[in-house]
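Engineer: I need the structure of the sequence given here:
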Amino acid sequence: MFSDYLRLGIDHILDTEAYDHILFVTVLCALYDPSLWKRILVLVTAFTIGHSLTLALSSLDLVQINPSLVETLIPVTIILTGIFNIYSVTISDKHHRMVMFNYILALGFGLIHGLGFSNYFKAILGKEESVVQPLFAFNIGVELGQIVIVSIVMALAFVVLHLLKIQKKYWTIPVSLFSIVVATYLLSK
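Structural biologist: So this is what the prediction gives:
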């Protein structure tokens, strides 16, 4: 049972047909240099904590939000993160403070993304006696899936920033703009 929910968590993040998570994690990481991998790990963990919290609360029927509202808010989180990134790299004197604020955004936006999966998760839980073990396994899977995405994004960032020696803003801005465009398309669907 543990491995089933672990796999579900990994699949939830890496599912190319539900690419909103891949896009969100990508744009979330676009602001960082690969040398800051510890900060990036904390950042995606903050997202997982928010995701886990609302998933748990929803699984226990303590929180219920209109699914269509949540499906609208998910692309909005991607758009806002992209805008935040662009603003952050263009305001160099406050960049450090802006990056720290990104942790708060990751946690808050994780809350929204967790709600987006909650109905499906409740359906697959069915009549499980406890949600603790499935939820724990699922969240470990989510974190592992995010680490895969982060590794790919940071490998690309390393090539762009360190091998090609392109300024960080010329990495961050195009990745953020691409994410904004795709998320805007998701909103229009």
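Engineer: Could you use CA atoms for every contact and neighbour count after this?
Structural biologist: Fine.
Engineer: Now do the same contact list for residue 116.
Structural biologist: Neighbour list for residue 116: 67, 70-71, 74 [criterion: C-alpha atoms under 8 Å, 6 or more residues apart in numbering].
Engineer: Can you get me a residue count around residue 139?
Structural biologist: 22 (other C-alpha atoms under 10 Å).
Engineer: returning to that earlier point: top of the contacts of residue 116 by neighbour count?
Structural biologist: residue 74 leads the contacts of residue 116 on contacts (other C-alpha under 10 Å) with 23 neighbours.
Engineer: Next, the structure of the following sequence, for comparison with the previous one:
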Amino acid sequence: MLDDSLLYLRLGFHHIADLAGYDHILFVAALTIPFTRRDWKRLAVLVTAFTVGHSITLALATLRLVQVPSALVEALIPATIVATAALSWRTGSPGHEHEPVSVGRYLMATAFGLIHGLGFSTYLRSLLGNEESLVLPLLAFNVGLEVGQLLILAIVVGIGALLVPRVLSRRVWVITLVSATGGLALLLLSQRLTALG
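Structural biologist: Here you go, the predicted model:
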């Protein structure tokens, strides 16, 4: 039982941290870019909102209580990254650096989490096969996702702390990373919309 839980925990971690499936990494990076270590409370609110959203749909879709075509979900995921990158651009602009997180942004992060949870569930369902109980694998997988998500968050904030303001201004840091994540997401969105058509 413990071995199975550890297996699913590792699978959850590797799924979000897998460079081959970089869309989830891009989302967490886009969410994190404009924040510094001093903004940990504001960032915690957004990450918690995203976690709540993806935990709900991960559970519902894995238990087959909700079913959405995977091609549609795969197209929606890069759209959430583009929107998040655009908001991060504004958050990192002069005069907006330390604004409180609005209720609307919290709800947006939750809604985007719902979409990403559907994407995670497709992978998890393929792993579960004929497992008798889904509760422990689902919980362990979700914990693994969270550990991976926190690692990505720590890396982005840590690199930002090393570079800003010694090497780059905060504005240049935000614009560079937001442009990179948003551009990659637009490319991914274009590919996935083509596959849908």
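Engineer: Report the TM-score for the pair.
Structural biologist: TM-score of the superposed chains, computed with TM-score structural alignment, normalised by the length of structure 1, equals 0.89; 188 aligned residues with a C-alpha RMSD of 2.1 Å.
Engineer: Now check residue 124 of structure 2 against structure 1: what is it aligned to?
Structural biologist: Under the alignment (TM-score structural alignment), residue 124 of structure 2 pairs with residue 121 in structure 1.
Engineer: For residue 107 of structure 2, see how far away the counterpart of residue 110 of structure 1 in structure 2 is.
Structural biologist: Mapped onto structure 2 by TM-score structural alignment, residue 110 of structure 1 lines up with residue 113. Residue 113 of structure 2 is 10 Å from residue 107 of structure 2, where distance means C-alpha to C-alpha, to the nearest Å.
Engineer: anything in contact with each of those two?
Structural biologist: What both residue 113 of structure 2 and residue 107 touch, as defined by C-alpha under 8 Å, 6+ apart, is the set residue 49.
Engineer: more crowded one of the two?
Structural biologist: Neighbour tally, residue 113 of structure 2 and residue 107, criterion other C-alpha under 10 Å: the higher count belongs to residue 113, 27 against 15.
Engineer: Could you give the number of residues near residue 98 of structure 1?
Structural biologist: 17.
Engineer: ok, it - contacts?
Structural biologist: residue 88.
Engineer: how much does whichever strand or helix holds it stray from structure 2?
Structural biologist: For residue 98 of structure 1, the element it lies in under DSSP states H and E is helix 95-125. Aligned to structure 2 and superposed, helix 95-125 of structure 1 gives a mean residue distance of 2.3 Å (mean C-alpha distance after the TM-score superposition for structure 1).
Engineer: after that helix, next one along is what?
Structural biologist: Counting by DSSP H and E, what follows helix 95-125 of structure 1 is helix 132-158.
Engineer: how close does the spatially most central residue of structure 1 sit to residue 2 of structure 1?
Structural biologist: Nearest residue to the geometric centre of structure 1 (C-alpha atoms, centre = their mean): residue 25, 3.9 Å. Applying C-alpha to C-alpha, the value for residue 25 of structure 1 to residue 2 of structure 1 is 25 Å.
Engineer: Residue 57 of structure 1 too?
Structural biologist: Taking C-alpha to C-alpha, one finds residue 57 of structure 1 at 20 Å from residue 2 of structure 1.
Engineer: Good, we can wrap up now.
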